[in-house]
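Engineer: no letters, just coordinates:
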């Protein structure tokens, strides 16, 4: 009997080890309602273009409180697929909008969230798309990097993503990746560049700091009053998802990286 019990315990351990890392997370009631409301927006989108759909979905989350460090996982802590829409940071905000834009049901939303946030949908810390440009370079691709096509003033810099200037890494357990990152200096974002941007484009605030591509992300939306930068702001004066005039935001950052949704 003891042998049989021991075999059963070993088999149970194997089943747990082989269970998919992307098992559906527990979703709190408030987040479930938010997801369902996003799915309703998509269901009612009719013949809207993808860019218009992204605008409507992102608008539904305006006013959502900002929350830092929303994801769970590290080199030493098992990664979890987090779907918590009670608070968002700038990256999870884009994750949820992108996932909702592709989904009709809550299960589809969670599947698309995994493939948006993780390389090949593998819910592991090392597979998380930690960098903005991962969206245009790592599967499943969510966007195309169009930065270079928007301005002759665009500048390309080879970045060693995740490598600090002192040789250490920002994220232990995540490999350093060499990548050519192109940005348009803020001073060069003139009316021509702004006019070439489309509602729904994903914008990243470029940083010259070693090992990083951007420090903040959001969504471009054209309005009758001019283009705005829709983003989950951590500023004390806002601390929620807000619309910021693009011209105002550009005065605070070195430049922008532009990814266009697929």
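Structural biologist: Right, received. Where do you want to start? For clarity, every value in this text was computed on a predicted model and none was experimentally measured.

Engineer: please make it C-alpha for all contacts and neighbour counts, starting now.
Structural biologist: OK.

Engineer: any idea how far residue 22 is from the closest residue to residue 118 other than its chain neighbours?
Structural biologist: If the residues on either side of it in the chain are set aside, residue 118 comes closest to residue 128, at 4.3 Å by C-alpha to C-alpha, 6 or more residues apart in numbering. For residue 128, the distance to residue 22 equals 12 Å [C-alpha to C-alpha, to the nearest Å].

Engineer: repeat for residue 185
Structural biologist: From residue 185 to residue 22 the distance is 39 Å (C-alpha to C-alpha).

Engineer: cool, and residue 47?
Structural biologist: From residue 47 over to residue 22 (counting by C-alpha to C-alpha), the distance is 32 Å.

Engineer: okay, these two: which has more neighbours?
Structural biologist: Neighbour tally, residue 47 and residue 22, criterion other C-alpha atoms under 10 Å: the higher count belongs to residue 22, 19 against 8.

Engineer: how about the contacts made by that one?
Structural biologist: Going by C-alpha atoms under 8 Å, 6 or more residues apart in numbering, residue 22 touches 80-81, 114, 121-123.

Engineer: mind putting the residues you listed in CSV, secondary structure, distance to residue 168 and neighbour count included?
Structural biologist: Converted to CSV, these look like this (DSSP: H, G, I helix; E, B strand; the rest coil; distance: C-alpha to C-alpha, whole Å; neighbours: other C-alpha atoms under 10 Å):
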residue, secondary structure, distance to residue 168, neighbour count
80, strand, 25, 18
81, coil, 27, 23
114, helix, 28, 25
121, helix, 27, 19
122, coil, 26, 18
123, coil, 25, 22
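
Engineer: also this one, for the comparison:
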């Protein structure tokens, strides 16, 4: 895994804007990358949301995987980092660019407003606990906002019960959590909410039979048997030339790529994987 290094040599610009609730942290490199990306995707023919998700996602191919790019500064800010991505920020940025592309409003302010809407509970940045840390809550909250629909049950998913508490029981792993009791209590509130909800997963051994129901552009979240944790990885479904669904994702092995194997076979090599959740962009 490559170390986060851009803060050491890139001067950060702080963009204050009335379009969002907090300051945006964005390097000059990423502001330029935003402008280049907008220019690139503006040339794309307007298609459905799923096809647009895949087309925009593939413009990030080769972008390095870097973890914890959102853990910057002393307080939670809206971080825009387009040259280093983890699996979640990859999906968030692709979704934000897709929504901006479909709306024909391509300003930086509109992009950051859209990114904030996706990343935070009810679309409002209000401190570290307002970030949608658990991806099951990310799915349910973005469904509430009308951005996506959880289709896991509709494609054969099964309701499961599992206690979610990984963050609160591993607080030392999270820079904004390990020494902040107020943040910890609010994270526990999120966990309690999740533990009061039912959610579905499509078991790993049933994905092949239901693969035809997954569409290019669907958001795929990998469920896990790890105690206290819901999701370990996420990406975007893409039906490739072989007619099979593959995973377009920021791979922990190094960069944004399309899985060489179809999703069904790729998951067999993922330790502790139990299946997937699937969400469709509206």
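Structural biologist: Cool, the structure landed. In this text, all values refer to a predicted model and were calculated from it rather than measured experimentally.

Engineer: overlay them and tell me the TM-score.
Structural biologist: The TM-score (TM-score structural alignment, normalised by the length of the first structure) is 0.81; 234 aligned residues with a C-alpha RMSD of 2.4 Å.

Engineer: hang on, isn't the residue nearest to residue 118 of the first structure packed against residue 119?
Structural biologist: Yes: Residue 128 of the first structure lies in contact with residue 119 (C-alpha atoms under 8 Å); the separation is 6.3 Å.

Engineer: re earlier: out of the contacts of residue 22 of the first structure, which are shared with the second structure?
Structural biologist: Mapped onto the second structure and checked by both residues aligned by TM-score structural alignment, their matches' C-alpha atoms under 8 Å, the contacts of residue 22 of the first structure keep the contacts 122-123.

Engineer: okay, helices next: where are they in the stretch 151-282 of the second structure?
Structural biologist: Here the stretch 151-282 of the second structure has its helices, by DSSP state H, counting those that start in this stretch, at 166-169, 181-195, 207-210, 263-268.

Engineer: now the residue nearest to residue 118 of the first structure: how far from residue 73 of the first structure?
Structural biologist: From residue 128 of the first structure to residue 73 of the first structure the distance is 10 Å (C-alpha to C-alpha).

Engineer: cool, and residue 34 of the first structure?
Structural biologist: Counting by C-alpha to C-alpha - residue 34 of the first structure and residue 73 of the first structure are separated by 23 Å.

Engineer: got the residue ranges for the strands in the stretch 101-250 of the first structure?
Structural biologist: Under the criterion DSSP state E, counting those that start in this stretch, the stretch 101-250 of the first structure contains strands at 143-145, 155-161, 177-185, 202-206, 214-223, 226-232, 241-245.

Engineer: give me whichever of those is most buried.
Structural biologist: strand 202-206 (a mean of 25; mean count of other C-alpha atoms under 10 Å).

Engineer: where in the second structure does that strand align, residue-wise?
Structural biologist: Under TM-score structural alignment, the match for strand 202-206 of the first structure in the second structure covers residues 219-223.

Engineer: the matching stretch against the first structure, how far on average?
Structural biologist: When the first structure is superposed, stretch 219-223 of the second structure averages 0.5 Å from its matched positions, counting by mean C-alpha distance after the TM-score superposition for the first structure.

Engineer: roughly how far is that stretch from the heart of the chain?
Structural biologist: 10 Å (C-alpha atoms, centre = their mean, to the nearest Å).

Engineer: am I right that residue 60 of the second structure is in contact with residue 256?
Structural biologist: Yes: assessed by C-alpha under 8 Å, residue 60 of the second structure is found in contact with residue 256 at 6.4 Å.

Engineer: I'd say residue 215 of the second structure and residue 239 touch.
Structural biologist: Yes: here residue 215 of the second structure reaches residue 239: they are 7.2 Å apart, a contact under C-alpha under 8 Å.

Engineer: apart from its chain neighbours, what residue comes closest to residue 114 of the first structure?
Structural biologist: residue 121 (4.9 Å).

Engineer: now do the contacts for the one you found.
Structural biologist: Residue 121 of the first structure touches 22, 111, 114-115, 140, counting by C-alpha under 8 Å, 6+ apart.

Engineer: which position in the second structure aligns with it?
Structural biologist: For residue 121 of the first structure, the residue aligned by TM-score structural alignment is residue 123.

Engineer: map residue 234 of the first structure across to the second structure for me.
Structural biologist: Counting by TM-score structural alignment, residue 234 of the first structure lines up with residue 252 in the second structure.
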